[in-house]
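> Sequence and predicted structure are below.
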Amino acid sequence: MGNNWEEPLLDVHHREEHENKLRFVENFGIESKKLWKIAGPVILTAVCQYSVSAITLTFAGLVGDLDLAAVSVGNSVISGLAFGLLLGMGSALETLCGQAFGAGQKGMLGVYMQRSWLILLATATILLPVYIFAPPVLEFFGETAVISEAAGKYSLYLIPQLYAYALNFPIQKFLQAQSKVLVILWIAIVVLILHCVYCWFLIFKLRWGIVGAAVSINTSQWLLVIGQFLYIVLTKSDGAWTGFSWLAFRDLYGFFKLSVASAVMLCLEFWYLMILVVLVGRLENPIVPVDAISICMNIQGWDMMIALGFNAAISVRISNELGAGNAEAAKFAVVVVTITSLSVGILVMAVVLGTRAYFPILFTSSEAVARETTRVASLLGVTVLLNSVQPVLSGVAIGAGWQSLIAYVNIACYYIVGLPAGILMGFTFHLGDMGVWGGMIGGIVVQTIVLVIIAAVRNWDKEARQAETRIKRWGGTANSEHLIS
């Protein structure tokens, strides 16, 4: 009898706990819809743009082995270098445009995009010698003279793509910050369809070879730029575009420093697994291991399209919420995207491990390569699982403006821990390609743990205040200067 008074209290406690769970599920659903509204189109856009290179490579292979090698090397090494660097520098806009949009400073988005154009166009010009002198650059890294000359010719014709990158990446970040991702997707789909026609006509029908491949890619990249910019100019992007402004020339040095920090952060990640193929190529009897790793990296590349979608989505959500001063909403967005992306990663890992005895035959007719690919596919499964978390946490860092901090984290985890571990296990302990890859996975694991800790211990209320300070420092108002007529 004496304990009857406890029963109502327990009922109240259980009811509150039940209501909290229902509230969490409801809020999770709302945030998940916002996340997928951005991530879905970004994933499909990334697949379309990734397919442009893949389709070009396929048509080049129909012409001849040398054309295939030239396009492959030109895209992966010369163009890949510029892609990683310029995309990284353009990623500074994810922080600035996203936070300005969240704070209601729409007019500054166009100014930020113009500043990024100036910096990226200057960077593209600095990169020109790499394109012009591609043959000696490629030979320095061990490529044969024949392939280097062919890839060098291809790279010369590919220079227009370099400047398209410099304009396209800021435009995409400008639109993504406003969640206008469906526009980017539809333009990418149209361009991909047209690209198939260009490749068929120029490479296969006219047999222009590497010249046709370069013209096709240049045309497609510039159509992306023109299509997206026309949309911005015609719609004014709901007030985010107010025309060309002299404000674009203000504080370029400070903007450049943030762009460089973003580039270093992204490039250290972008190049990390590329080094894996190079290291495996230095093993004894490397042909079979290199082929096996290349097949796995191809699949990992497609999986990265999903990761990039979540990366962009959480970057937009974090920057928008911090810009609006909603620290709790930003924290909750991190929880939702991590759970969602991890669930997708577990599913992809299960598919990889479940089909590891079968998918290699889609890429090779060699039994030795197929067996080796099946053997190392377990590491591919681990990699795709880590890719479901690590890029998401990098997106959180970009949205919050932690690029400089994460650049140091990447250097330490990837190049002081992971890379030496891979070399030690692969060469010193004679574990071959499994050892190299396993050691480098260790670097990703350490980096992921560090990013989780950073995200967990940050004071998000302070981050929101810093976002407000950042907007004031970089912006003012877009109408405070006369526009260029």
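On my side now, so go ahead. Numbers count the residues shown, from 1 in each chain.

> Only C-alpha atoms from now on, for both contacts and neighbour counts.
Fine.

> and stretch 419-438, how far from the chain's centre?
27 Å (C-alpha atoms, centre = their mean, to the nearest Å).

> what's the helix or strand for the closest residue to Gly325 other than its chain neighbours?
Distances taken as C-alpha to C-alpha, 6 or more residues apart in numbering place Ala464 nearest to Gly325, at 5.0 Å, with adjacent residues excluded. For Ala464, the host element (DSSP states H and E) is helix 460-474.

> in that helix, what's buried?
Neighbour-count burial for helix 460-474, counted by 16 or more other C-alpha atoms under 10 Å, picks out Trp460, Asp461, Glu463, Ala464, Arg465, Gln466, Ala467, Glu468, Arg470, Ile471, Trp474.

> ok, and here's another one to check against it:
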Amino acid sequence: MDEEEQNEADLKRRIWIESKKIWKVAFPATISKFFAFGTLVVTQSFIGHISGIDLAGYALVQSLIVRFINGILLGMSSATNTLCGQAFGAGQNHMMGIYLQRSWIIELITLTILLPIFIFGTRIYKLVGQEESVANSGGYISLWFIPFVYSYVFSLTIQVFLQAQLKNMIIAWLSAFHFAIHIPVSLLFVYTLNTGVAGAMIALSLSSWFLVISEFVYVFGGWCPHSWKGFKVSAFKDLMPAAKLSISSGVMLCLELWYYAILVLLAGYMEDAKTKISAISICLNINAWEFMISIGFLVAACVRVANELGSGNVKAIKFSIKVLLGTSMAIGVFFFVLCLAFGEKLAYAFTDDDRVADTVSDLSLLLAFTIFLNGIYSVLSGVAIGAGIQGVVSIINLVCFYVIGIPLGGLLGYLTTLKVKGIWVGMIFGVLTQIITVGYITWRTDWDGQVKKASERLERFYLHSEENPEQISNES
């Protein structure tokens, strides 16, 4: 074998090894996000067959408020991923439980501050100009979402805590049980007990808290002996620096996740708002199903970059980013084709209204492009989270999405005959500018400098282990 063939074989072997590391994180993360989102979609399906108005109300709450809160909490949880991932790579396992407890404190306070958004939902929807019937339904449903979103604080943070230390399959199994329980519980409350919309929302909260309790049992029950040392008073130390990182992470992901939800809001000002809101919500849900895979790669990028930064391996970081982007783009092409082929048929899983299904079919090309771009910017976002540069990407997201994308979409939607399509085209352009900008920053990043910054960050937060103050054992 000549030198060229040897190098090619060596490259294939390295890609295979890195791919196994990526999928070890991405696959369980995808499964868990898939089932977590599946519970929301199942609930939407039940409500959609109860009432068209309630379907629009649920779509409004889920697409605007819940997506906003989910973005904040998911982003803040990603800060835990940054700290735990780098701590695991550096062998500071005992600090991971402290980071987890700090995230609970910070996120519970944050969510409680944001609670009036749910309590005054009806007034908010009317204030932004939504139809009265849809606003009233959305306000009622938003109250039922309160116990559900509180479960997010614990489920999201525990999941990133486990992912950072490569305990991935337990997350997938618990999420599968969560989804499996949700369906019969929904059938019980909606059809057997005939409790309608309220029953569907009760079932959503019950199944979500089942997941949280299961995660508590795993963490507290001794399956994380090196990273969970019990509740510590030290969790209340350094809250402000941790909160700063959490908030920047929350803003970054919230700006991404809430971006397409603006479509629902702007569609509410157009003629036949109920049909357009329902159709766009269905498109966003189809997009979100595939986005679960993209989130899996976001998590994988975050874990791989954070772990390698913690261990100081710059070459591994660069190679991992290349493999992540290549794999994610290939998956995006597959779903692009699939979406074009089956877009209209998928709509009937959510509605019986032919007008809504036809509107979904008309939007399928734009949906396909959105799905393709998901994988690219998710990987780049994961790299940013793993490196701890969320603040920079937050500013980029704000400019590209809300200064460029939405205004351009508004111009195309309201000043041309494109209507909803025009809004979506403008927003896709915003995503493209974000990908180009963040991609350039990733390419130009001084990773040796990032290794130094990660070391300084871990040193600033570091507390000696009570069991062994001199040495830190790494968990295999």
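Looks like it arrived, so ask away. As the structure is a computational prediction, the values presented were derived from the model and not from experiment.

> on that earlier part again, does the residue nearest to Gly325 of the first structure really touch Glu328, like I thought?
No. With contact defined as C-alpha atoms under 8 Å, Ala464 of the first structure and Glu328 do not form a contacting pair (9.7 Å).

> burial measure for the residue nearest to Tyr131 of the first structure when sequence neighbours are not counted, as a count.
Nearest in space to Tyr131 of the first structure, with sequence neighbours left out and distances taken as C-alpha to C-alpha, 6+ apart, is Ser155 at 5.4 Å. By the criterion of other C-alpha atoms under 10 Å, Ser155 of the first structure has 29 neighbours.

> Can you tell me what Ser155 of the first structure aligns to in the second structure?
Correspondence of Ser155 of the first structure to the second structure, assessed by TM-score structural alignment: Ser142.

> so that match sits right up against Leu115, yeah?
No. Ser142 of the second structure is not in contact with Leu115 according to C-alpha under 8 Å; the separation is 10.3 Å.

> before we move on, back to that, what does the helix holding Ala464 of the first structure contact?
96, 99-100, 103, 251, 322-328, 330-331, 400 (C-alpha atoms under 8 Å, 6 or more residues apart in numbering).

> For Ser315 of the first structure, state which of the residues you listed is nearest.
Proximity of the contacts of helix 460-474 of the first structure to Ser315 of the first structure (C-alpha to C-alpha) peaks at Ala400, which lies at 7.7 Å.

> Apart from its chain neighbours, what residue comes closest to the closest one?
Per C-alpha to C-alpha, 6+ apart, closest to Ala400 of the first structure is Ser319, 5.9 Å.

> Could you do Ile406 of the second structure as well?
Closest to Ile406 of the second structure by C-alpha to C-alpha, 6+ apart is Met427, at 5.6 Å.

> correct me, but the one you found touches Gly405?
Yes. Counting by C-alpha under 8 Å, Met427 of the second structure does reach Gly405; the two are 4.3 Å apart.

> contacting residues for the aligned partner of Ala327 of the first structure in the second structure?
In the second structure, the residue equivalent to Ala327 of the first structure is Val314, according to TM-score structural alignment. The contact partners of Val314 of the second structure, by C-alpha under 8 Å, 6+ apart, come to Glu308, Trp447, Asp448, Val451.

> Alignment lookup: the second one to the first structure.
Right, the one you point to is Trp447 of the second structure. Match for Trp447 of the second structure (TM-score structural alignment): Trp460.

> do you know how far that match is from Leu85 of the first structure?
As judged by C-alpha to C-alpha, to the nearest Å, Trp460 of the first structure and Leu85 of the first structure stand 29 Å apart.

> Over to Val288 of the first structure?
In terms of C-alpha to C-alpha, Val288 of the first structure sits 31 Å off from Leu85 of the first structure.
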